[in-house]
Structures are given as structure tokens and as C-alpha cells.
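Engineer: The following block contains a protein sequence and its predicted model.
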Amino acid sequence: MIADSHARQTPHYEQQYLDLMRHIWLHGDERVDRTGVGTRSILGATMRFSLADDAIPLLTTKRVYWKAAAREMLWFLTGNTNIRPLVEQGVHIWTDWPLDSYRRETGEDIDRDAFERRIIDDEAFATRWGDLGPVYGAQWVNWPRYEPAGEGLFRRAEQGYNQIAELVQAIRTNPGSRRLLFTGWNVAELAGMALPPCHMTYQFHVANGKLSGMLFQRSCDLGLGFAFNIFGLSMLTRMLAQQCDLEPGEVVWSGGDVHLYLNHADLVEAQIARVPSGAPRLRINRRPSSIFDYAIEDFEVLDYAPQGHIAAPVAV
């Protein structure tokens, strides 16, 4: 009976991630991808994580720099698409794309640190080289809207659709709706984006006084990107729940093309050999007046004791 009881114990929440990583590495389809690095890939995967009692699904088999993920989410909500506010806070996760563009167009072999210093010190340089195009935040809070200009013509309105503000209002007033969602996949503007949205559509569901969130991610770098994506989904769900006087329920992550880069072999082998442990919690220390008024100081992660960081290159 003791052995049987032990076998039925609930696995650590991170085990589903490690199992998926192992499956893709062993059985994924090996292919050449956009970056030229190559991946092992599958189509379709789902994971679920509870947010009860302030739970947060941070990976414990390697250190996740959650404050960088939190700063990125707050940056999205401002609608800003320039990396300058991020690099001013020491967040480098979006620098590689404009840096690569700068190197290709100018021929200057500048390193990341020097490029970021110029972004911070020179506003005109940041305006020219630091903008990512109409990525995530632009679509979330200022999706283009057009209004009649007479004689059958239309002009772009000064203020577009704020999907986040409309979502908050909808959760508060119509919690049973099946339209509690927002997306960054604006087909008309994809060509102007440094990177089309990977975490593209978020949907929310209210039941029994609890708010749950779901993310559909068309493309997921499981080795590096997922840790930030699941934290961002969980953080945003917690913020929305607080703003709408609801308790957090769970988050559901669904991936389309889920892949591991071939140059991440060391990361994969090291991580799947580790055993997850611990139960970190995310505390929100203040309730601001709006979903747009949170600051990094409002968030605190407790009881997080991860294993060591595992370095791996980003494919641009």
C-alpha cells in the first residue's frame, strides 16, 4: 500500500515540461528553420499549471530571471515598441534583432554592449535603430483603426483599439463571454515587425469566481523562450484577476510548432537530467487603479530556489 500510494502522488508541475523536452529531443522532426540553426520540432503540445495559493510555474531545473520577463510584460502593456526602455532596465532579450539589422545595413561590427550604450545615450539613434516595428504591445493596446475621411476614403485614427482595456471591461461586465481574448497577429502589419508574434493569442475564462488564462503560441523555443512565456501568461492572468475582483484559477499553455534548437544540446541534456523541486509563489504587493499602472516593484517571487543557470545561444 505504501508503494502504491507513493506512485499516485502528484508529479511536480515542471515534470510535464521536462517530459515534453525529452520527447522533442528524442522524437522531434529534424528540420532547417528560418534562422539556419536547425531544430527538432513537433506540432501541438499542451500544459496546465495551477495558480492557486499564489503558485507561479517558474522552472526550477534552471534559474529563470523572472524580473526580466516581468519588465517585458509591463513594457508590452505600455504599447512601446522600442527597446530603449528595456535596455535602460538591463533587459537584453529584444536587442539581438535590431542589432542584427544594424550590422547588416551599416556593415559596422559593433558588439551588443556598445550598441545598447548608443541606444541609451542617443535618442535619435534609438529612434532609428531601436524600434522593432508594430510588435506585441502596439497590437495589444493600439491595434490600427480607420475612420471615414470622405469621398470613400479612410484615414488611420489617432487612437486604435485597446484590446487590453476592452478585455478588462468585458471580464468585469460579461464574465461568461467566449470572447475574452486578445491577439497580436495583425496580418496587415506582420511584414513590418522585427519578429511576428510567437505568443500570439491569449484567452480568458471565468468560472466559480476564478479567472483562468490560456495562451496559444504559434512557435515556441522550448529551451529558452517558454520559461518567459509561461511566466508572462501567469503574471498577466494574476493582474487581470486582481483588477476584476476574481481569484486566479489556472493557466493553460498550448504550442503549435514546439521546438528545440540543435545548438541547445548541452542545455537539453543538462536540464532533463535534473529533478524539479520547490513551489515558488508570486505575490502582488499593490493593487493599482488600472491594469496599465503596475510597476516592477509591485511583484515579488517567494520560495524560489532554482538550480543553476544553463547558458544557450539565441537564434535570431
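Structural biologist: Sure, I can see it. Numbers count the residues shown, from 1 in each chain.
Engineer: from here on, contacts and neighbour counts on C-alpha atoms
Structural biologist: Noted.
Engineer: Which positions in stretch 191-202 come out as buried?
Structural biologist: Buried residues in stretch 191-202, counting neighbours by 16 or more other CA atoms under 10 Å, are found at 194-202.
Engineer: for stretch 29-46, same thing?
Structural biologist: 30, 38-42.
Engineer: same question, stretch 203-221
Structural biologist: With burial defined by 16+ other CA under 10 Å, the residues of stretch 203-221 counted as buried are 203-206, 210-221.
Engineer: Restricted to strands, list the residues you listed.
Structural biologist: By the criterion of DSSP state E, membership of these in strands covers 203-206, 210-221.
Engineer: looking at it, Pro98 is touching Arg128, isn't it?
Structural biologist: No. Because the distance of 9.8 Å does not satisfy CA atoms under 8 Å, Pro98 is recorded as not touching Arg128.
Engineer: More neighbours: which of those two?
Structural biologist: Between Pro98 and Arg128, Pro98 has the larger neighbour count (other CA atoms under 10 Å), namely 20 against 12.
Engineer: name the element that one belongs to?
Structural biologist: With secondary structure defined by DSSP states H and E, Pro98 is part of helix 96-106.
Engineer: helices or strands up against that helix?
Structural biologist: Counting contacts by 3 or more CA pairs under 8 Å, 6 or more residues apart in numbering; DSSP states H and E, helix 96-106 is packed against helix 112-121, helix 123-129.
Engineer: and here's the other structure:
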Amino acid sequence: MTGTPDFEQQYLDLMRHIWTQGDERVDRTGVGTRSIFGATLRFSMAENAVPLLTTKRVFWKVAAREMLWFLTGETNIRPLVKQGVHIWTDWPLEKYRKATGEDIERDSFEQRIIEDEDFALRWGDLGPVYGAQWVNWPRYERMNDGSFRRGEKGHNQIAALVDGIRNNPGSRRLLFTGWNVDEIDRMALPPCHMTYQFHVANGKLSGLLFQRSCDLGLGFAFNIFSTALLTRMLAQQCDLEAGDIIWNGGDVHLYLSHAALVEEQLSRMPSAMPTLHLVRRPPSIFDYRVEDFEVRDYAPQSHISAPVAV
């Protein structure tokens, strides 16, 4: 194994600070949180190190499948649930239950999503969430009468980012965002990990994520791994080494319902970081498969379950 537990200790210190000193707030979900405003963490990806928590098991392949789903521009949960990924099901499931009054179980709902394409089209779509904005940001054309019409093909921020890193590595515009103000009210959940920026120096690519809202107990583990994974993919595509990951959180919080998770995780000691290896270089950033990623020397402690606040 490589690396040190410094990355995870930063995370645990932040968790302890929020749990003991955070402001107790009523939030959108009604569950309640302890929260601080503004936090920064920094991790090195030298020697293939990857920020993957060891004080609990993180199902990193689920995070990788979600990232690949984002890059397709897809917004329907059907491709995810076909792969056994459930992390986006709660939102359309809640919408279906409220609309129909049917108290359907998650497994039954997902089975209908898989088996019935028309049902999936009606109930499985999340609106123009992450992937739609990343690779198909709306373009509008001015018509002869002065009005505007949405074009058939949107702006691919990811393709433009790859081109920028390759051909203008000194640019301060190497970024993309999912925060499309005009379409937020159509999204199942406005983007939490909303803006990514990249920086090239000394042959290394570093990535920065600004997260407007961070569920530190559950969401962070996926968010930070996914940022590292995407940065490694971009670096490989642009013939660069991986540098640092900088994570900035706006409202960083722990749900009051996650007390058992917090207390259990804070009682555990982190171990050395595992490593992430990209075993194939596909022709483009859009052609990776989950089999292209290999995490080595990952020996986490047991998974800690906790409810998702919808």
C-alpha cells in the first residue's frame, strides 16, 4: 500500500468539528442537520494514491458506474438500475408514490423500470441533471422574428474541457458546471457537486471540486472518489500525470439521523490509502468502462449503513 492516512484524517477531523460545533439547522428534507459554511480539503494523488475512505467500506464501483453514466448525458435511472446501482432511485420512487398513492417497494419499482420501457420513460427520468448539463448544455438560436429556439444539439462541456487541457493548458477556464439556473426547477435534485475546475502545472493535472451542499456522512465518499477518478481519466487522455485534488464545500453538514454512523466512524482509525490504476486507455473520455479501473490494496473496515434524506 502507498500513501498515508493524512487524507482520511482531514476528513475525520472535519466530521468531528461539524458534529461537535456545527450549527443545528432545519433543512429541506425536514430531518435536520449540523452544518458549517465553508471547508477545504486537499489530497495528493502521487504514486496512484486515491482518496478512498478506509474507516468504512466505500462501494467505489458504484461511484465509477455513476460517473460513466453522467458522461453519457443520460438522465434516466434505467441504465443504472440495470447495473444494480440504486443511488438515484429514491427521487423518482418518491415522486411515483406521491402521484399514484401506491406504496410500492424499491425493488418492485426498479423491476418495473427495467422491464417496462414506457414506465421507465414516464417515471424513471430525473430531469436535466448532471450528465445533461455536462455534455448537452442547451444552446439557443435567434430566429428571424427575434425569438429564441433551443437547438437540437447542446454544448459538450466535457469535450471542450479535454480540448482545452490539451491545447491551452495555461487557461484559467478549464472547468465545467452543472448549475444551469434556467433548468434547476426541472431537476429531481439541483447539482450538489456543481463546478469542477482543472489546472495544469509541471506536467500534472490537478482537479478542484466546489460542492454547494455536502452530506459528509454519505455523499462525500462518492464525491471525492469520483473527482479523483475523473481527474485521472482526463490526465490519461491528455498525457499528463495526476496532481492534487482540492475539495471545497459550501454548506457541509451531517444529518441528525446519522448519529450512529458518525460515532462509529469517528471511533475507527484510518489505514494507508489504496491505489487506483487505469488498465486501458480508450480512444476518448467517453469510452471508458468500469473494467478499465482497478483499485489495489483496499482493505476497509465494515460498511456503515445510514438512511438517505430525500
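Structural biologist: That came through fine. Small disclaimer: the values here were computed from a predicted structure and weren't measured.
Engineer: TM-score for this pair?
Structural biologist: Their TM-score after superposition, calculated using TM-score structural alignment, normalised by the length of the second structure, is reported as 0.98; 308 aligned residues with a CA RMSD of 1.0 Å.
Engineer: so where do the helices sit in the second structure?
Structural biologist: With DSSP state H applied, the second structure shows helices at 6-21, 60-72, 78-82, 90-100, 106-115, 117-123, 130-136, 157-167, 219-237, 259-266, listed in chain order.
Engineer: Which of the ones you listed sits closest to Arg280 of the second structure?
Structural biologist: Of all the helices of the second structure, it is helix 219-237 that lies closest to Arg280 of the second structure, at 9.7 Å by CA to CA.
Engineer: As TSV, the helices of the second structure with distance to Thr40 of the second structure would be great.
Structural biologist: Formatted as TSV, the entries for those read as follows, by distance: least, CA to CA, whole Å:
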stretch	distance to Thr40 of the second structure
helix 6-21	9
helix 60-72	22
helix 78-82	31
helix 90-100	29
helix 106-115	36
helix 117-123	37
helix 130-136	23
helix 157-167	24
helix 219-237	12
helix 259-266	19
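Engineer: Point out the most buried one among these.
Structural biologist: Using mean count of other CA atoms under 10 Å, the stretch among those with the largest mean neighbour count is helix 130-136, at a mean of 23.
Engineer: ok, average deviation of the strand ranked longest in the first structure from the second structure?
Structural biologist: Secondary structure assigned by DSSP E gives strand 247-261 as the longest strand of the first structure. Using mean CA distance after the TM-score superposition for the first structure, strand 247-261 of the first structure ends up 0.3 Å from its aligned counterpart in the second structure, as a mean over the superposed pairs.
Engineer: ok and that strand relative to strand 210-221, angle-wise?
Structural biologist: With axes from the mean of the first three to the mean of the last three CA atoms, to 10 degrees as the criterion, the two stretches strand 247-261 of the first structure and strand 210-221 enclose an angle of 10 degrees.
Engineer: In the second structure, what range does strand 247-261 of the first structure match?
Structural biologist: Alignment note (TM-score structural alignment): strand 247-261 of the first structure is matched to residues 241-255 of the second structure.
Engineer: With stretch 16-26 of the first structure instead?
Structural biologist: Alignment of stretch 16-26 of the first structure against the second structure: residues 10-20, by TM-score structural alignment.
Engineer: Now that stretch on the first structure. Mean distance?
Structural biologist: For stretch 10-20 of the second structure, the mean distance to aligned residues of the first structure following superposition is 0.3 Å (mean CA distance after the TM-score superposition for the first structure).
Engineer: count of neighbours near Glu158 of the first structure?
Structural biologist: Count around Glu158 of the first structure with other CA under 10 Å applied: 10.
Engineer: again but with Asp251 of the second structure, I slipped
Structural biologist: Using other CA under 10 Å, Asp251 of the second structure has 18 neighbouring residues.
Engineer: residues contacting it?
Structural biologist: Under the criterion of CA atoms under 8 Å, 6 or more residues apart in numbering, the contact list for Asp251 of the second structure reads 35-38, 212-214.
Engineer: for His264 of the first structure, same thing?
Structural biologist: For His264 of the first structure, the contacting residues are 223, 312-313, by CA under 8 Å, 6+ apart.
Engineer: Ok, Thr20 of the second structure next?
Structural biologist: Here Thr20 of the second structure is in contact with no residue (CA under 8 Å, 6+ apart).
Engineer: Same check on the one 5 residues further on?
Structural biologist: Counting by CA under 8 Å, 6+ apart, Arg25 of the second structure touches 32-35.
Engineer: From those residues, which land in strands?
Structural biologist: With DSSP E as the criterion, strands contain 33-35 from among the contacts of Arg25 of the second structure.
Engineer: Next, format those as a markdown table and append distance to Gln133 of the second structure.
Structural biologist: Listed next are these as a markdown table, based on distance: CA to CA, whole Å:
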| residue | distance to Gln133 of the second structure |
| --- | --- |
| Thr33 | 29 |
| Arg34 | 30 |
| Ser35 | 28 |
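Engineer: Just give the number of residues close to Leu302 of the first structure.
Structural biologist: Close neighbours of Leu302 of the first structure, defined as other CA under 10 Å, add up to 14.
Engineer: cool, His6 of the first structure as well?
Structural biologist: As a burial measure, His6 of the first structure scores 9 neighbours (other CA under 10 Å).
Engineer: Pick the one among the buried residues of stretch 191-202 of the first structure closest to Leu181 of the first structure.
Structural biologist: Compare each of those with Leu181 of the first structure using CA to CA and the shortest gap goes to Tyr202, at 5.4 Å.
Engineer: Report the contact partners of the residue most central in space within the second structure.
Structural biologist: By CA atoms, centre = their mean, the second structure has its centre lying nearest to Asn223, at 4.1 Å. By CA under 8 Å, 6+ apart, the contact list for Asn223 of the second structure reads His193.
Engineer: Relative to Trp185 of the first structure, how far out is the alignment partner in the first structure of it?
Structural biologist: Aligned against the first structure by TM-score structural alignment, Asn223 of the second structure finds its counterpart in Asn229. Plainly put, Asn229 of the first structure is 16 Å away from Trp185 of the first structure if you go by CA to CA, to the nearest Å.
Engineer: what does Glu297 of the first structure give?
Structural biologist: Computed as CA to CA, the Glu297 of the first structure to Trp185 of the first structure distance reads 30 Å.
Engineer: Many thanks, I have nothing further to ask.
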